[in-house]
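K.L.:
everything below, folded, please.
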Amino acid sequence: MLGLDALLLARIQFAFTVSAHIIFPAFSIGLASYLAVLNGLALWTGRPVFTDLFNYWKKIFAVAFGMGVVSGIVMSYQFGTNWSAFSDKVGPVIGPLMGYEVLSAFFLEAGFLGVMLFGRERVGPKLHFLATLMVAAGTFMSAFWILSVNSWMQTPAGYAINEAGQFIATDWWAVIFNPSFPYRLLHMLLAAYLTTAFVVGAVGALHLLRDRAGPAARVMFSMAMWMAAIVAPLQIVAGDFHGLNTLEHQPAKVAAMEGHFETHAGAPLILFGLPNAAEGRIDYKVQIPNLGAFILTHDWNGVVRGLNEWPADQRPPVAIVFWSFRIMVGIGFLMLGLGLWSLWARWKGRLHDAPWLHRAALLMGPSGFAAVLAGWITTEVGRQPWTVQGLLTTAQSASPIDAAAVGASLVAFVVVYFALFGAGTFYILRLMNHAPRPAEPGLPPAAPVRAGGIMPGPVMAAKHALPAGE
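P.N.:
Predicted coordinates for the structure are as follows:
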């Protein structure tokens, strides 16, 4: 297909499917927690506006959750079709972790999802709140297990290699809580909460621009801006700790992120430039002396290793990692700026009467998705050429399959994904376009399960996997 080999096509296919998948769990993790907060506030305060907002956002959650399930299933099939060598070698370690995710996380989500969506009048408000908490806990546990798997691939620990060349666990605690796992888990969870906060803030801003007196829009915008103002700086701090951990365990990735080809003390912070991998330099760079060393080593004269210390075939693609990292960081500081702007408007008593703030929040609505995608590109491309860092290469992980077969399935995925998820996204946007109303109606009652029938659609017994990411 277009002269591309099977390995490259398989990598493109997985990159496409994981990129399409990650945006839905990143949204549903944060939205599930937001729904739990709304439900708790409705119980605690008795204010109808929180119930209205819960009914408003749970419809959107149901659609996003369903699309996350479907897109997650597709990725698991690729381990058997395009990456069978990887599955054979690494399966004894990551297989049980993926199984734990299904058993402990997805079953929890799916088991309580129907109660959360349809059961308030049937089980009462307290049990309904418990069901909402269980769904939120399930999304957290999904993130826990999937990020444990991905982190082990980045920083493998607690393993041995048997005579058949397979990785086997010698210490499950070390496998699960590998060196990079706590940092990745925190970084991803904060990213999910920020993603949801900026979507909620954008929807609130949209309806405030139309009607500043709408109580539901005022409440959701206020809650979203509190989240932005509190979590954005926490994410920057968490990102710094994560960067220090990556420098320790994956220094080549950090060198690509920072654009350093030569090792030297007092490395500058390169803000912008054009990576020139062939010549081993950054052209037209704009930099701040010594700041890169201070950020990475917390020492103005700290030594930062350059990419030239690694053989050419063990270096990640510099241009992709260099720019995806800057997109992620740039969006993070824009989020921080909007959060600080909202604090100033709140202090002035104009949070709900600041149209330029509302326009800015509306523009920043998709920013969380862009930051998550950029962060995962940095993480995954920065690990190349390895699937298991330093131990198993991407080329060694691929299936012996023809390029034509991979190319055909890639084309099919692109067509189906754009049709299916395009329609789903369009429907979500339509739901967001209408303002929450007093006594916001919930979803219609679920049809009863009859003998020989099927379960209601929203209760889907399918695997909901958080995509590889950070």
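K.L.:
can we go C-alpha only for contacts and neighbour counts from here?
P.N.:
Noted.
K.L.:
which stretches in the stretch 301-450 of the chain count as strands?
P.N.:
Secondary structure of the stretch 301-450 of the chain by DSSP state E, counting those that start in this stretch: the strands cover 303-304, 386-388, 392-393.
K.L.:
adding distance to Ala408 and mean neighbour count, write those strands out as JSON lines.
P.N.:
Formatted as JSON lines, these follow (distance: least, C-alpha to C-alpha, whole Å; neighbours: other C-alpha atoms under 10 Å):
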{"stretch": "strand 303-304", "distance to Ala408": "44", "mean neighbour count": "21"}
{"stretch": "strand 386-388", "distance to Ala408": "24", "mean neighbour count": "21"}
{"stretch": "strand 392-393", "distance to Ala408": "25", "mean neighbour count": "16"}
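K.L.:
can you put those in TSV and add distance to Trp173?
P.N.:
Compiled in TSV, the strands of the stretch 301-450 of the chain are given as follows (distance: least, C-alpha to C-alpha, whole Å):
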stretch	distance to Trp173
strand 303-304	32
strand 386-388	18
strand 392-393	22
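K.L.:
find the nearest non-adjacent residue to Ile23, please.
P.N.:
Phe369 (5.9 Å; C-alpha to C-alpha, 6 or more residues apart in numbering).
K.L.:
hang on, isn't that neighbour packed against Thr195?
P.N.:
Yes. At 6.2 Å, Phe369 and Thr195 qualify as touching, with contact defined as C-alpha atoms under 8 Å.
K.L.:
let's see this one next, to set against the first:
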Amino acid sequence: MPTLLIAVEPLVWARSQMAFTLGAHIVLACLGVGLPALLAFAEFRHWRSGDEGWGRLAQRWAKAFAVLFAVGAVSGTVLSFELGLLWPAFMGTFGSVIGLPFTLEGFAFFVEAIFVGVYLYGGARLSPTGRLLSVVPIAVAGAVSAFFVVTANAWMNTPRGFTLGSDGRVHDVAPWAAMFNPSTPHETVHMIVAAYLVTGSLVAMVYAAAILRGRSGEHHRRGLALGLTLAAIAAPLQAVTGHWAGDRVAELQPLKLAAMEAHFETGTWAPLRLFGWPDVEAREVHGSIDIPGALSLLAHRDPAAVVLGLEEFPEDEWPPVPIVHVAFQVMVGIGTGLIALFGFGALGRWRRGNWPTERWYLRAVVAAGPASILALEAGWVVTEVGRQPWIVRGFMRTSDAVTDAAGLHWLFLATLLLYLALFVGAWSVLRYLASKPLDAAQDGPLAQESGDDA
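P.N.:
As a prediction, this is how the structure comes out:
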């Protein structure tokens, strides 16, 4: 077995580790953006109404956020080390170009951490106004932190802000131009809205499951309502930002668009393909439902517009078309379902004054939680795998950026064990906190509960 592990190329191990750690961290990052926003709203309602129910709701969420923030800090640190350990040529060549957003993200994280400390550990001594004023910067810093990180990924898709000399070194570095590259606006907005959608879906899932088990008090109804409200706002916005992102990909990365749609041949009236499995060798798609002209219309606002096919690009620059196409279909399909689900709930809220509580709807909300994570992961597969074989599109291939160090399989296995311990520990703590009675912890987010929970 060890011989077989060593025989696998370092590129495979490096890609696997990066995919695993990014896929795990991105869920925590979404909660780090979305949960503070919900906390801020709950604290605002408590401050405005004086209703202690809102204060208790915020206190329960604050405890969960503390656990997730700590685990997210560890998983995010692992990712930052991986950039240098796994991709030394990439960081050695382009570190000066993309260093600015990572530096600014560090400042945003420290601001967030400072106010997290103030809010969590000073909550028992702060007035409702003080708690509200301490949690708002957390929500802002979380979104700003996500913005800075995603700008680096956007740059990898549409690199700007430097020239690459014949000696392989970068010259004329313009960090601000690199950070605000053409992909920055749509990628950052699309990701931040996704964070709110995932958070709203997961929070609604937790309270829907509790209500299905018979816990239908005011606390759980409020938690469900807040989660559904955030998700119902974010879901249609995500469709708008997704269409915007698709337009920009069509303009800036036509090869990625062709892979997303499994569009092999250049032509007019390009079809939009639903479902299907691309056969790269035969250059056709099996089992798809084609809507003639729809891709041309969506990409260029003209059903007769020409859409470039994969045939226009060197085959050694094609990404894995089946993976990208299927991931794109999963993302769009689940996103459409979430819009319908939360839109139906919002319509019921508007008509009846309450969110639906029928068991079939609550079960659908429970399913929406993991479905939103699946859509999130599929979106990142489209973004990252759709850029392959480039780590910096057009300038450096992923195979040229990877380390040649031995023993990457042991590093990957160690990372798996670390993340397993982190997530099992976090799950256990969250389960313990959820088991606490609702009338505990009246004095602040991390006040002592029943003498045994600090």
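K.L.:
report the TM-score for the pair.
P.N.:
TM-score for the superposed chains, counting by TM-score structural alignment, normalised by the length of the second structure: 0.92, backed by 444 aligned residues with a C-alpha RMSD of 2.1 Å.
K.L.:
can you count the residues close to the residue nearest to Ile23 of the first structure?
P.N.:
For Phe369 of the first structure, the tally of surrounding residues (other C-alpha atoms under 10 Å) stands at 23.
K.L.:
need the counterpart of it in the second structure.
P.N.:
With TM-score structural alignment as the criterion, Phe369 of the first structure lines up with Ile373 in the second structure.
K.L.:
any idea how far Tyr121 of the second structure is from that match?
P.N.:
31 Å (C-alpha to C-alpha, to the nearest Å).
K.L.:
check Leu28 of the second structure too.
P.N.:
Distance from Leu28 of the second structure to Tyr121 of the second structure, by C-alpha to C-alpha: 21 Å.
K.L.:
more crowded one of the two?
P.N.:
Leu28 (22 against 15).
K.L.:
the nearest residue to the more buried one once chain neighbours are set aside: how many residues sit nearby?
P.N.:
Distances taken as C-alpha to C-alpha, 6+ apart put Gly72 closest to Leu28 of the second structure, at 5.5 Å, once the chain neighbours are dropped. Per other C-alpha under 10 Å, the neighbour tally for Gly72 of the second structure reads 22.
K.L.:
for Gly55 of the second structure, same thing?
P.N.:
When neighbours are counted by other C-alpha under 10 Å, Gly55 of the second structure comes out with 24.
K.L.:
which residue lines up with it in the first structure?
P.N.:
In the first structure, Gly55 of the second structure lands on Thr51 (TM-score structural alignment).
K.L.:
how close does Thr24 of the second structure get to Ala62 of the second structure?
P.N.:
Heads up, residue 24 of the second structure is Ala, not Thr. From Ala24 of the second structure to Ala62 of the second structure the distance is 21 Å (C-alpha to C-alpha).
K.L.:
more crowded one of these two?
P.N.:
Ala62 (23 against 17).
K.L.:
tell me which element that one is part of?
P.N.:
helix 52-86 (DSSP states H and E).
K.L.:
if we can go back for a sec, which one of the strands of the stretch 301-450 of the first structure lies closest to Ala164 of the first structure?
P.N.:
strand 392-393 (14.0 Å; C-alpha to C-alpha).
K.L.:
can you list contacts of the closest one?
P.N.:
With contact meaning C-alpha atoms under 8 Å, 6 or more residues apart in numbering, strand 392-393 of the first structure is reached by Gln384, Pro385, Trp386, Thr387.
K.L.:
what's that strand aligned against in the second structure?
P.N.:
Residue span in the second structure matched to strand 392-393 of the first structure, by TM-score structural alignment: 396-397.
K.L.:
again, but for stretch 217-235 of the first structure
P.N.:
Taking TM-score structural alignment, stretch 217-235 of the first structure hits residues 220-238 over in the second structure.
K.L.:
same check on stretch 322-330 of the first structure?
P.N.:
Going by TM-score structural alignment: stretch 322-330 of the first structure matches residues 325-333.
K.L.:
which of the residues in the matching stretch are buried?
P.N.:
For stretch 325-333 of the second structure, burial by neighbour count (16 or more other C-alpha atoms under 10 Å) applies to His325, Val326, Ala327, Phe328, Gln329, Val330, Met331, Val332.
K.L.:
with stretch 144-163 of the first structure instead?
P.N.:
Quick answer for stretch 144-163 of the first structure (16+ other C-alpha under 10 Å): 144-159.
K.L.:
what's the end-to-end length of that stretch?
P.N.:
With C-alpha to C-alpha, one end of stretch 144-163 of the first structure sits 31 Å from the other.
K.L.:
hey, where'd the helices end up in the stretch 351-470 of the first structure?
P.N.:
Taking DSSP state H, counting those that start in this stretch, the helices of the stretch 351-470 of the first structure run over residues 355-363, 367-383, 394-397, 403-433.
K.L.:
meant to ask about the stretch 201-350 of the second structure, not that
P.N.:
218-252, 254-260, 294-300, 321-352.
K.L.:
output these in TSV; the columns should cover distance to Pro278 of the second structure.
P.N.:
Listed next are the helices of the stretch 201-350 of the second structure as TSV, based on distance: least, C-alpha to C-alpha, whole Å:
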stretch	distance to Pro278 of the second structure
helix 218-252	20
helix 254-260	9
helix 294-300	17
helix 321-352	5
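K.L.:
comparing these, which comes out most buried?
P.N.:
helix 254-260 (a mean of 25; mean count of other C-alpha atoms under 10 Å).
K.L.:
report the separation between the aligned residue in the first structure for Ala258 of the second structure and Leu343 of the first structure.
P.N.:
Ala258 of the second structure maps onto Ala255 in the first structure, with residues paired by TM-score structural alignment. Separation of Ala255 of the first structure from Leu343 of the first structure (C-alpha to C-alpha) stands at 36 Å.
K.L.:
the lengthiest helix in the first structure vs the second structure - mean distance after superposition?
P.N.:
Criterion DSSP state H: the longest helix present in the first structure is helix 6-45. Superposing on the second structure and averaging over aligned pairs (mean C-alpha distance after the TM-score superposition for the first structure), helix 6-45 of the first structure comes out at 1.1 Å.
K.L.:
hey, where'd the helices end up in the stretch 51-200 of the first structure?
P.N.:
84-100, 107-118, 120-123, 125-154, 172-176, 181-210.
K.L.:
mind checking those for the one nearest to Gly280 of the first structure?
P.N.:
helix 125-154 (25.1 Å).
K.L.:
average gap between the closest one and the second structure?
P.N.:
Mean for helix 125-154 of the first structure is 1.3 Å (mean C-alpha distance after the TM-score superposition for the first structure).
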